[in-house]
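> Sequence unavailable; structure follows:
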């Protein structure tokens, strides 16, 4: 039987239309195809909540870390890992989202990873912390600016993420940012009064921090010079949570106060404009130290504050979600932790120090172009 050209075109068009219809039903308006390799990093852990002592008994705490108080946390879930570049990319593709760093056209990157050609264009450095470089076009997809990329960093934390960006991602999933008490409850892993998620004493190869003379030399004794994969080390506590301390700072929904109290522990109201508020960051990053001899001492109580639109290549986040009261507890395993060094590949990423207060300068004064945006930026 002969079929005319017009009839064949009609059949092909119909088939193509049916394929498009089936795809539109398979994926909602905000979804992108699942990626089994990286979607596992979005797993959440359910925690029972409860009462615990928040804050450090140490007298050397910075930014209100040494203010202790009794806190009660309701049951909630929290991401097992910091949100990865792969997960954030999925969100960006679905929502066509632009981060604050993209809108401002620049962000901070640690000088050790910034190409000399870019360094030579910088006319202004961060006062008191010249190792921070305001790099044109640095954002989550190209962490060190033009020419850098994420091809080998899809299981790394998404960085150059502002509090505003983190909220948008979490809301897309039907989640939210954790409050500061929730974050510390999770980091402690059921242990009361300990400095680290795994216990009282510092242990090697449990987290990514700076080891050596800062900022000139990092011995990379933990295997990394800058940001590393979210699962580069074993789980840090008996809740099976990874990277709670070290690697990247993590945003919370709690307003920052240098003298925190119970009234400060609540999340910022959703109707409030977050860009006008300073929020708490927790956990320290790869440019922090074991004992606080430079930057912050990295422990479960480590904290600082920053403006909601601030970003750099050591700022990341994870999400949380509330659970009904009475949710069963995530039982600590009670097994011996594997502190053995895990095989890791050497990253080619950036790194930055923190603690300096900074008014976000006009990028035009730094690189000759960009949008003007005043903003205090603590790294």
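Looks like it arrived, so ask away. The shown structure was predicted, so the numbers you read here are calculated from the model rather than taken from an experiment.

> hey, let's count contacts and neighbours off CA atoms from now on
Will do.

> ok, residue 97 to residue 80 distance?
As judged by Cα to Cα, to the nearest Å, residue 97 and residue 80 stand 24 Å apart.

> Looking at these two now, which is surrounded by more residues?
residue 80 (26 against 15; other Cα atoms under 10 Å).

> give the contact list for that one.
Counting by Cα atoms under 8 Å, 6 or more residues apart in numbering, residue 80 touches 41, 42, 43, 44, 45, 240, 241, 242.

> And the first one, how close does it get to residue 97?
Summarising the geometry, the distance separating residue 41 from residue 97, computed by Cα to Cα, is 21 Å.

> Repeat that for the third one.
According to Cα to Cα, residue 43 stands 23 Å off from residue 97.

> For this protein, just list every one of the helices.
Residue ranges of the helices in the chain, as given by DSSP state H, are 5-26, 85-95, 100-104, 116-119, 163-172, 180-188, 363-367.

> So which elements touch the second one?
Same thing as helix 85-95. In terms of contacts (3 or more Cα pairs under 8 Å, 6 or more residues apart in numbering; DSSP states H and E), helix 85-95 is packed against helix 163-172.

> Return the set of buried residues in the helix it packs on.
Neighbour counts over helix 163-172 (16 or more other Cα atoms under 10 Å) mark 163, 164, 165, 166, 167, 168, 169, 170 as buried.

> So what's the residue count around residue 245?
So residue 245, with other Cα under 10 Å, has 27 neighbours.

> I figured it was touching residue 206, is that so?
No - between residue 245 and residue 206 there is no contact under Cα atoms under 8 Å: 9.2 Å.

> hold the first one in mind and look at this next one:
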């Protein structure tokens, strides 16, 4: 899970923090310090998808996203515990009773889509769209399988086939060109989109969109907001092959 902070009026509206129906004991310093853990992603046009259809990534299509900030790392157990304590107004457990003892810097897992959205909202942020996530993950490198090129490299990501049999602490591998860690492998990450197979095909295509380098209006800051049971997650995982 990662969070986005947009450079727009929308981000200001999200500054109303907290979770509906719950008493919130928020420390205002939390949101301030949280911004220091984010990378600025300058907006631009990119080629989305891949030539492989193994995960339904076809066809290649031109897309555009506006500038935004994105968390440098996956949300850790320690970060999520801090959030739970603030929302529930509870005291931290004693050192010897801490359930995440020794796993503070591992990415938090088993978090539902709604729980991920609530976490982001608490900090005045939101989940990234699928387009934002992919644009940031590529790190200015287009038409490549990984943020560094097309070759698998166990020294650059945590996946089945590397030297790990579980998730690893965040920042265990080098970042991409935007300073983002573990965009390939470790654990999969929620994005805000609902999954529908035809969404990026743009049902009412513009005649101007003749090549993958063109950007149809429906793929300018695209996000699939329709109601649906299946939500998108990205990024590969330690128990998947090839990140």
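On my side now, so go ahead. Only a predicted model underlies this, so the values are computations on that prediction, with no experimental measurement involved.

> Please identify the most buried of the helices of structure 1.
Highest mean neighbour count of the helices of structure 1: helix 180-188, a mean of 26 (counted as mean count of other Cα atoms under 10 Å).

> what range in structure 2 does that one sit on?
The aligned range for helix 180-188 of structure 1 in structure 2 is 130-138, by TM-score structural alignment.

> so what corresponds to residue 54 of structure 1 in structure 2?
Match for residue 54 of structure 1 (TM-score structural alignment): residue 48.

> residues contacting that match?
Contacts of residue 48 of structure 2 (Cα under 8 Å, 6+ apart): 60, 61, 62, 63, 131, 134, 135.

> Kindly indicate which of those lies nearest residue 230 of structure 2.
Relative to residue 230 of structure 2, the closest of the contacts of residue 48 of structure 2 is residue 131; by Cα to Cα it sits at 16.8 Å.

> Wait, that closest one touches residue 65, no?
Yes - between residue 131 of structure 2 and residue 65 there is a contact under Cα under 8 Å: 7.1 Å.

> how about the strands of the stretch 201-350 of structure 1, start to end?
Ranges of strands in the stretch 201-350 of structure 1, per DSSP state E, counting those that start in this stretch, are 249-255, 278-282, 303-307, 315-316, 320-322.

> which stretch among these comes nearest residue 13 of structure 1?
Ranking the strands of the stretch 201-350 of structure 1 by proximity to residue 13 of structure 1 (Cα to Cα) places strand 320-322 first, at 44.5 Å.

> Give me the packing partners of the closest one, helices and strands only.
strand 76-79.

> Just tell me the aligned range of the strand it packs on in structure 2.
Using TM-score structural alignment, strand 76-79 of structure 1 pairs with 68-71 in structure 2.

> Average offset of that stretch relative to structure 1?
By mean Cα distance after the TM-score superposition for structure 1, the fitted stretch 68-71 of structure 2 averages 0.5 Å away from its aligned residues in structure 1.

> for that stretch, the distance to its chain's centre please.
Using Cα atoms, centre = their mean, to the nearest Å, the mean C-alpha position of stretch 68-71 of structure 2 is found 9 Å from that of the whole chain.

> Which position in structure 2 pairs with residue 31 of structure 1?
Using TM-score structural alignment, residue 31 of structure 1 pairs with residue 27 in structure 2.

> Once you drop chain neighbours, what's closest to that match?
Nearest residue to residue 27 of structure 2, sequence neighbours excluded (Cα to Cα, 6 or more residues apart in numbering): residue 86, at 7.4 Å.

> Likewise for residue 206 of structure 1?
Nearest residue to residue 206 of structure 1 in three dimensions, chain neighbours excluded: residue 233, at 5.8 Å (Cα to Cα, 6+ apart).

> tally of neighbours for the equivalent of the one you found over in structure 2?
By TM-score structural alignment, residue 233 of structure 1 lines up with residue 173 in structure 2. Residues within reach of residue 173 of structure 2, counting by other Cα under 10 Å, total 18.

> how close does residue 173 of structure 2 sit to residue 136 of structure 2?
Distance, residue 173 of structure 2 to residue 136 of structure 2, by Cα to Cα: 17 Å.

> cool, and residue 66 of structure 2?
For residue 66 of structure 2, the distance to residue 136 of structure 2 - Cα to Cα - is 11 Å.

> And residue 12 of structure 2, what's its match in structure 1?
Using TM-score structural alignment, residue 12 of structure 2 has no partner in structure 1.

> in a strand, that's where residue 12 of structure 2 is, yeah?
No - looking at residue 12 of structure 2 with DSSP: H, G, I helix; E, B strand; the rest coil, it is helix, so not inside a strand.

> any idea how far residue 119 of structure 2 is from it?
Residue 12 of structure 2 sits 17 Å away from residue 119 of structure 2 when distances are taken as Cα to Cα.

> mind listing what the match of residue 233 of structure 1 touches?
By Cα under 8 Å, 6+ apart, the contact list for residue 173 of structure 2 reads 155, 156, 157, 181, 182.

> and what of residue 225 of structure 2?
Applying Cα under 8 Å, 6+ apart to residue 225 of structure 2 gives the contacts 192, 193, 194.

> Please point out which of these structure 1 shares.
With both residues aligned by TM-score structural alignment, their matches' Cα atoms under 8 Å, the contacts of those that structure 1 also has are 192, 193, 194.

> Alignment lookup: the last one to structure 1.
Alignment note (TM-score structural alignment): residue 194 of structure 2 maps to residue 255 of structure 1.
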